[in-house]
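Engineer: prediction below, plus the sequence it came from.
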Amino acid sequence: MAVVFLLYVIAEFAAIWAVGSAVGVLGTIGLLIAGAVVGSWLARREGGKAMRAFTATAQSGRNPEKELTDGMLVAVGGVLIMIPGFVSDVLGLFFLLPPTRAVARRLWLRRAEKRAIRYANQHRGPVMVVDSEVVPEQPRPARDSAHPVIEGRIVEG
């Protein structure tokens, strides 16, 4: 984790240095401030949309996992936008803009489902997934070789 943070800091300094070399010190400061202002406006707008969508979905009785995940991603994007730097602004925009947020949502939900299944397997034994719900696998009766179990339908008549 420390290596990732160090790489992030180096990337931020490199980006600020490159932009500063191209547009100057005042231009760089202006771009950083403009990014924060536009990003905070976008985070507020997208956060409101996510909240309204969550409320409407929850009131209709449907599962609001998509809307809840969107709200979380908008919050992460808003925090990243408020951190000074161009790399964090690009990452924040990735989470704030609806088309790219949909990609991040799919990745996040897929990862969460895999982790839920792994957690259930570790703590409750083997499970199977039925319509995105984790269902514990039913234990099968032990088979006795002296009394074989014949599976099939019994037809009376």
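Structural biologist: Great, that's in hand.
Engineer: C-alpha only now, for contacts and for neighbours.
Structural biologist: Noted.
Engineer: where do the strands sit along this protein?
Structural biologist: 127-130, 133-136 (DSSP state E).
Engineer: of all these, which one is nearest residue 49?
Structural biologist: Residue 49 lies closest to strand 133-136 among the strands of the chain, at 27.4 Å (CA to CA).
Engineer: ok, second structure coming up, stack it against the first:
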Amino acid sequence: MTTGAPTPTYPARPRRSRLRTFLPLGVAAWLVLEIWLLTVVASAAGGLTVFLVLVAGFLLGSAVVKRAGRRAFRALSETLQQQQGGTAGAGAGAGKSEGNGFLMLGGLLLMLPGLVSDVVGLVLLIPPVQRALGRYAERTFERKIREAGGGAFGDAFQQARIHRPDGKVVQGEVIRDDAGSGSGDAPSEGPRPPLNR
């Protein structure tokens, strides 16, 4: 009987999030649905009709994206002018560009070839839908920030620090031994301050 090195034990792999598990399946199902709908419409109305619908969706989507980009640029320039002028009404430009994100997303979905993406893109162009989705996204973002405790940056900084094997933090300080290197540089006088302040 031979005795060898013990088999190393590895920590358990973290569970995959539901989004990472189901997103590829959702994209594949969406692509299959789009292709199936295009073939159904092509068999019912003809290939030329499907081609014209796809071209019209692309042209409408590009016009919507162009309009949203112009609105966003106009709101940005107004905000910059108000900040340079010191005007108190800095929130006026933000109100005009409130739905630009969903307007841009709707235009991009219209530009994608497919009927389902066109329908979703058209729904995103409706202002009440944009406002409702904006409020939902804002609430979700604020909830995630509260769940994280606002300490995400502090946690990242803590992880970046050097730890000894017993878990104690080692305060970093670099001391060069110039006297032994023979480089001819004069050693600095006195101790150096620590790197973290």
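Structural biologist: The structure has been received and is ready for your questions. Since this is a predicted model, take the numbers as computed values, not measurements.
Engineer: mean neighbour count and distance to residue 113 of the first structure added to the strands of the first structure, as JSON lines?
Structural biologist: What follows is the strands of the first structure, written out as JSON lines (neighbours: other CA atoms under 10 Å; distance: least, CA to CA, whole Å):
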{"stretch": "strand 127-130", "mean neighbour count": "13", "distance to residue 113 of the first structure": "10"}
{"stretch": "strand 133-136", "mean neighbour count": "14", "distance to residue 113 of the first structure": "9"}
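Engineer: CSV for the ones you listed, including distance to residue 95 of the first structure?
Structural biologist: Formatted as CSV, these follow (distance: least, CA to CA, whole Å):
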stretch, distance to residue 95 of the first structure
strand 127-130, 29
strand 133-136, 27
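Engineer: I'd like to know which of those lies nearest to residue 74 of the first structure.
Structural biologist: strand 133-136 (25.9 Å).
Engineer: what span of the second structure is the closest one aligned with?
Structural biologist: Across the second structure, nothing matches strand 133-136 of the first structure (TM-score structural alignment).
Engineer: what's that strand packed up against?
Structural biologist: Counting contacts by 3 or more CA pairs under 8 Å, 6 or more residues apart in numbering; DSSP states H and E, strand 133-136 of the first structure packs against helix 98-124, strand 127-130.
Engineer: distance of the spatially most central residue of the first structure relative to residue 14 of the first structure?
Structural biologist: In the first structure, the centroid-proximal residue (CA atoms, centre = their mean) is residue 108; its distance is 3.1 Å. Residue 108 of the first structure sits 29 Å away from residue 14 of the first structure, going by CA to CA, to the nearest Å.
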